[in-house]
Structures are given as C-alpha cells and as structure tokens.
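Q: Here is my input, please return the structure:
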Amino acid sequence: MPASFNHTIVAARDRTESARFFQEIFEAADAPSWGPFTNLLLDGGVLIQFADLPVEAYPEIQNQHYAFLVDDAHFDRAYRRLQDRAAEHWADPQMRRPGETNTEHGGRGVYFRDPAGHFLEMITRPYL
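A: Model prediction:
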C-alpha cells in the first residue's frame, strides 16, 4: 500500500477558536474530538487536530505553512468570508501584495494567517 496523508496536529493557543476558523474558511466537517484535541475532517479522510500549547512551556508557537486546494466556488465563498472578517491577506508568500489574490499556476491563490499565526494558503489549482 502506498503512503497517504492521514492527519496532522496544528498548534494553537485556543484550539476551539482555531478549529472554528478552519471550519469556516475551509468548510471542514466536524469529527469526534478527544483528549487534548479538537478535530476536523477534510475530504479524503484527512484529520486536522488542534491542540493548545501551554504558554509557559511554549511562549511562542512555531508558525507552520498549510496549503489547501479548493474549487473555484469554494474559493469565492472562503475569500468573501476572509474579506468579511477584514482578514489581512496577500497574493504572495513574501507578503508584498497585500489585499490581493494571485492567478499563478493556472488558478487563483491567496495567503493569510489563522488565529495562532500559522501561514495558510488557499489555491484552486495544484502546483503539479
């Protein structure tokens, strides 16, 4: 059996707030949560688990990059939600084109941050 991606843990200061943000933007499904995790399920069975990191042990969260592939209709809905939130966003990962989206790689894309500061990317066409 070839390897497939199953789950990841996303560090948060408020796991419920972070999960709610991902659910709102990426339209992820609720999944059973347990222990220290608040869980969401993406298409393809990928589980995203949000876990609070204690400030005393981790004064800063190491920001990660998470990229999500969505269709054009989903992009429109999610981008409208970002705009409604007045969420800071960029067309490029270097954050030189604020308030824009891009049309690179034959689709559209945008970069923004989640409540914990992770750098998120939403694209409508895969790079490969």
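
Q: only C-alpha atoms for contact and neighbour calcs from this point on.
A: OK.

Q: and Phe119, how far is that from Ala31?
A: 23 Å (CA to CA, to the nearest Å).

Q: What of Arg81?
A: Arg81 is 22 Å from Ala31, by CA to CA.

Q: quick one on the thing from earlier: looking at Phe119 and Ala31, which has the bigger crowd around it?
A: Neighbours of Phe119 and Ala31, each counted by other CA atoms under 10 Å, are more numerous for Phe119; the result is 17 against 14.

Q: so the more buried one sits right up against Ile61, yeah?
A: No - between Phe119 and Ile61 there is no contact under CA atoms under 8 Å: 11.9 Å.

Q: please give me the structure for this one as well, since I'd like to look at both together:
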Amino acid sequence: MPVQLNHTIVHARDNRESAAFFADLLGLDITSEWGPFIAVALDNGVTLDFATVPAEHITPQHYAFLVSDAEFDAAYEKITTRSLPHWADPHQKHPGEINHNDGGKGVYLLDPTGHAMELITVPYGGWPQR
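A: Alright, predicted model coming up:
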C-alpha cells in the first residue's frame, strides 16, 4: 500500500465551533465524534480531527486546500457575505482580495482559532503537463 495521510489533529479553542466553521465553509460534513475529536472528512479520505485544547497549547498552523472553481466560488461567497477578513496573500498585505497565482484563484483567511486557511484552485507551479 502506498503511504497516505490518514488524518491530522487540529487544535482548537472550541472543537465544535472550528469543525462546523470548516465544514460549512467548504460544504463538507462532520463525519464522526469520538473522544475529544470532531472529524471532518475531505474528499481524498483524509480527516481533520478537531480537538479542544487549552489556548496556551495552540500554535497557529497553515492549512491549504485545493478546491474546484465551483467550490472556491461557493466558499468565497460565504466569506464575503459574512464579511470574514481575507487576503490575497499569506502576509495579509492585500485585504479583501483574491489572487490569480498559476492561472487559478486563491484566498487566505483565519479560522475561529486563528489557523491560516488557504483555498486554491490550481496547485503551486500549475498543473503538470501531460
């Protein structure tokens, strides 16, 4: 079997709030709750397992998601309708904008815990030539 990422734990101030924010933004489902975890499944079988931890144990992380144009547009509609702060760049120098890197669309925003979320429609460097 090839090596695959199965799941990762995402530290949150409130696991339910963060899982619901993420699932709603990207049109995903909360798939399970067990122990301290609330899981959101991605289309490639990976789950993000949100766990409530004390604030002093949270180090903001960066999570980048490759999405379709339709998924991006739906998420961006939610971002703008809800007036969520967002940027075209990871250094937050272009607020309220998206980027068009590699011929696609991209945006950065923060989740309720302060993790950086990036949505892109084309992988870095563009699609491989076939």
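
Q: List the buried residues in the helix or strand encompassing Ala11 of the first structure.
A: If you go by DSSP states H and E, Ala11 of the first structure is part of strand 7-12. By neighbour count on 16 or more other CA atoms under 10 Å, the buried set for strand 7-12 of the first structure is Val10, Ala11, Ala12.

Q: export these to a markdown table and tack on distance to Pro54 of the first structure?
A: Listed next are the buried residues of strand 7-12 of the first structure as a markdown table, based on distance: CA to CA, whole Å:
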| residue | distance to Pro54 of the first structure |
| --- | --- |
| Val10 | 13 |
| Ala11 | 10 |
| Ala12 | 9 |
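
Q: those helices in the second structure, which residues are they?
A: According to DSSP state H, the second structure carries its helices in the segments 15-26, 69-81.

Q: Highest mean neighbour count out of those?
A: helix 15-26 (a mean of 18; mean count of other CA atoms under 10 Å).

Q: so what does that helix touch, helix or strand wise?
A: When contacts are defined as 3 or more CA pairs under 8 Å, 6 or more residues apart in numbering; DSSP states H and E, helix 15-26 of the second structure sits against strand 30-34, strand 37-41, strand 47-52, helix 69-81.

Q: Adding distance to His62 of the second structure, write the ones you listed out as TSV.
A: Below are those laid out as TSV (distance: least, CA to CA, whole Å):
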stretch	distance to His62 of the second structure
strand 30-34	20
strand 37-41	17
strand 47-52	13
helix 69-81	18
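
Q: Relative to Arg16 of the second structure, which of the ones you listed is closest?
A: strand 37-41 (6.8 Å; CA to CA).

Q: Nearest the geometric middle of the second structure, what residue?
A: Met117 (4.3 Å; CA atoms, centre = their mean).

Q: nearest spatial neighbour of Ser18 of the first structure, skipping sequence neighbours?
A: In space, and not counting its chain neighbours, Ser18 of the first structure is closest to Pro115: 5.7 Å by CA to CA, 6 or more residues apart in numbering.

Q: corresponding residue for that neighbour in the second structure?
A: Using TM-score structural alignment, the partner of Pro115 of the first structure in the second structure is Pro112.
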